[in-house]
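S.K.: this one's sequence-less:
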């Protein structure tokens, strides 16, 4: 929602200021310039990005415009979920976690947290982190390195759309110059048509330059930065899982492992320690009356 508000402010400030200065907004509607600039930008994006990255760009942009970052309540639920799993593993043995990671859709613990269960990437990351612990195929001190490697790969993949959006943003001013030069060529070819026609075609050429710069700095580059911020939020969520699972695998008590994970979060989304502790102690846990 905030992205849409920002876009509206940019449009109103630009067009409103132009109108207040005595300009006619309709003068900016030169369809040929829009076709050149946005057509070239789209072609550049297709040339530069493999198909799967192109799909990621669409998904990431839609998420940046209409999605929202994980809030404190989301992390609160994540920490409670982790605590429940850790307590189960500590009291009943790690093998007790097998049914929850082999069929998460039927897990009585995971089903209590539908938002987490519905998010495939979050769910799979947790399951992949717990599975080698349950199976005993890896030493606890090796698990953290394994999860760090996976996080690094995910972070690199998530940044591909950012780099391509920045490429488009950096190219748009140059594309605007191309559109302007094409407009000037048309203008020079119509000098004999009189000053009115020449003036209209010069205005169209200048509109091309304006569109290129305006689109780059008003929309594409800020949108790329928002996608990057969303990626950082996603990595923070997964890193919270990594810190908690690695701590538990090394022998930390469930509540301590969750506390370490809580402290890894930014202050804007970090649950309060006392509030979280009270919520964890009130959870109905296995073997607890």
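M.R.: Nice, I can see it. Every value quoted in this text rests on a predicted model; they were computed, and no experiment measured them.

S.K.: rest of the way, CA atoms for contacts and neighbours
M.R.: Fine.

S.K.: burial measure for residue 195, as a count.
M.R.: One way to gauge burial is a neighbour count; for residue 195, by other Cα atoms under 10 Å, it gives 11.

S.K.: Quick check: it vs residue 25, distance?
M.R.: Here the criterion is Cα to Cα, to the nearest Å. By it, residue 195 lies 21 Å from residue 25.

S.K.: swap in residue 179?
M.R.: When residue 179 is compared with residue 25 (using Cα to Cα), they lie 19 Å apart.

S.K.: give the contact list for the residue nearest to the spatial centre of the chain.
M.R.: Nearest residue to the geometric centre of the chain (Cα atoms, centre = their mean): residue 230, 3.1 Å. By Cα atoms under 8 Å, 6 or more residues apart in numbering, the contact set of residue 230 is 64, 69.

S.K.: Buried residues of the helix or strand it falls within, list them for me.
M.R.: With elements delineated by DSSP states H and E, residue 230 resides in helix 221-249, which encompasses its position. Residues 221-228, 230-249 are the ones in helix 221-249 that count as buried (16 or more other Cα atoms under 10 Å).

S.K.: check contacts around residue 278.
M.R.: When contacts are counted by Cα under 8 Å, 6+ apart, residue 278 touches no other residue.

S.K.: how much space is there between it and residue 271?
M.R.: Look at residue 278 and residue 271: by Cα to Cα, they are 12 Å apart.

S.K.: One more: residue 264?
M.R.: Here the criterion is Cα to Cα. By it, residue 264 lies 11 Å from residue 271.

S.K.: In addition, the following structure is provided for comparison:
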């Protein structure tokens, strides 16, 4: 919702201010389709040229995040802590029983309790791979933490691909606007024998290209890129929580302490209270 409000404010303030100041929208609207075709088409072509098909698809899919926001909500962080508590406790009490959950998370009763987490392959793989490695005696906390850091760094780089692609487009749009404006000037110069009122309209239409390139760059595309980056970084905290709990487990802390470490490393606006976690863990134990 806030994304739609932001777009509405940008358009109302820019075009409303122009009209209130005495500007005529007729010139802008007349030139807009042609300038938009040149600038928008060139921007899309450059976007396709500068990115592979995977990045293109990911970017198109991620644009919705500008309006939806981060994937992981406060309840998901609480569910993740409950899931990790159950897995850590099981790893301590019955390593053999743990194996069926980490080798087949799709059929695991533990993972099935938290369908949103179970549907995220990155989270499930991160949990299962780390617990599996610990069962194979790869359990040095510092080495595992370093390995998880590198893995999450790679995942974070991939998550930011859409933001980088849109930012590159935003950087190019003002220059493409100048290209369109220069073409408009060339068209105007070829009609230099026309009366001043005609030339004025043609020059105004040419300047629409410069306006449109700058407007799209800094009013639409760059904010989209910034928002996608913020969402990717916000969702990244979910995987950081997994790292913190599993590394705490390798330090041989009790399961409830591991969960508390994760809770305290949860972003403030997503962090469940200590009482909420205690209640959720108690309910999970009763359900088990």
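M.R.: On my side now, so go ahead. These numbers were taken from a predicted model, which means no experiment stands behind them.

S.K.: what's the TM-score for these two chains?
M.R.: With the length set by TM-score structural alignment, normalised by the length of structure 2, the two chains reach a TM-score of 0.92; 286 aligned residues with a Cα RMSD of 1.9 Å.

S.K.: Among residue 179 and residue 25 of structure 1, which residue is more densely surrounded?
M.R.: A direct count of neighbours by other Cα under 10 Å for residue 179 of structure 1 and residue 25 places residue 179 higher, at 27 against 11.

S.K.: Contacts only, for the more buried one.
M.R.: 33, 36-37, 205, 208-209.

S.K.: make it 6 Å
M.R.: Residues in contact with residue 179 of structure 1 (Cα atoms under 6 Å, 6 or more residues apart in numbering) are residue 208.

S.K.: And the corresponding residue of structure 2 for it, how close does it get to residue 225 of structure 2?
M.R.: Following TM-score structural alignment, the counterpart assigned to residue 179 of structure 1 within structure 2 is residue 180. As judged by Cα to Cα, residue 180 of structure 2 and residue 225 of structure 2 stand 24 Å apart.

S.K.: And residue 27 of structure 2, by the same measure?
M.R.: 30 Å.

S.K.: State the distance from residue 260 of structure 1 to residue 272 of structure 1.
M.R.: Computed as Cα to Cα, the residue 260 of structure 1 to residue 272 of structure 1 distance reads 13 Å.

S.K.: count of neighbours near residue 29 of structure 1?
M.R.: Residue neighbour count, defined by other Cα under 10 Å, stands at 11 for residue 29 of structure 1.

S.K.: which one is residue 160 of structure 2 nearest to, not counting chain neighbours?
M.R.: Taking Cα to Cα, 6 or more residues apart in numbering, and ignoring the residues beside it in sequence, residue 160 of structure 2 has residue 229 as its nearest neighbour in space, at 6.0 Å.

S.K.: Quick check: which element contains the aligned partner of residue 95 of structure 1 in structure 2?
M.R.: Residue mapping for residue 95 of structure 1 onto structure 2 gives residue 96, with TM-score structural alignment as the criterion. Assessed by DSSP H and E, residue 96 of structure 2 sits inside helix 95-103.

S.K.: Run the chain-centre distance for that helix.
M.R.: Its chain's average C-alpha position is 33 Å from that of helix 95-103 of structure 2, according to Cα atoms, centre = their mean, to the nearest Å.

S.K.: Show residues contacting it.
M.R.: Around helix 95-103 of structure 2, the neighbours that count as contacts under Cα under 6 Å, 6+ apart are 90-91, 108, 128.

S.K.: same deal with stretch 205-213 of structure 1?
M.R.: So stretch 205-213 of structure 1 is contacted by 33, 172-173, 176-177, 179-180, 183 (Cα under 6 Å, 6+ apart).

S.K.: Mind doing that once more with 8 Å?
M.R.: By Cα under 8 Å, 6+ apart, the surrounding residues in contact with stretch 205-213 of structure 1 are 28, 30, 33-34, 37, 172-177, 179-184.

S.K.: swap in stretch 218-227 of structure 2?
M.R.: Counting by Cα under 8 Å, 6+ apart, stretch 218-227 of structure 2 makes contact with 7, 10, 63, 66, 162-167, 169-170, all of which sit outside it.

S.K.: Swap in 10 Å and give it another go.
M.R.: Contacts made with stretch 218-227 of structure 2 from outside it, assessed by Cα atoms under 10 Å, 6 or more residues apart in numbering, are listed as 3, 6-7, 10-11, 14, 59, 63-67, 69-70, 160-171, 173-174, 212-217, 228-231, 233.

S.K.: how about structure 1, which residue sits the furthest from its center?
M.R.: For structure 1, the residue at maximal distance from the C-alpha centroid (Cα atoms, centre = their mean) is residue 192, at 53.3 Å.

S.K.: how far apart are the helix or strand containing residue 197 of structure 2 and its match in structure 1?
M.R.: Element membership for residue 197 of structure 2 (DSSP H and E) is helix 196-215. The superposed helix 196-215 of structure 2 is, by mean Cα distance after the TM-score superposition for structure 1, a mean 1.3 Å from where its aligned residues fall in structure 1.

S.K.: for that helix, which positions count as buried?
M.R.: Residues of helix 196-215 of structure 2 classed as buried under the neighbour-count rule (16+ other Cα under 10 Å) are 199, 201-215.

S.K.: now residue 142 of structure 2: how far from residue 246 of structure 2?
M.R.: 12 Å.
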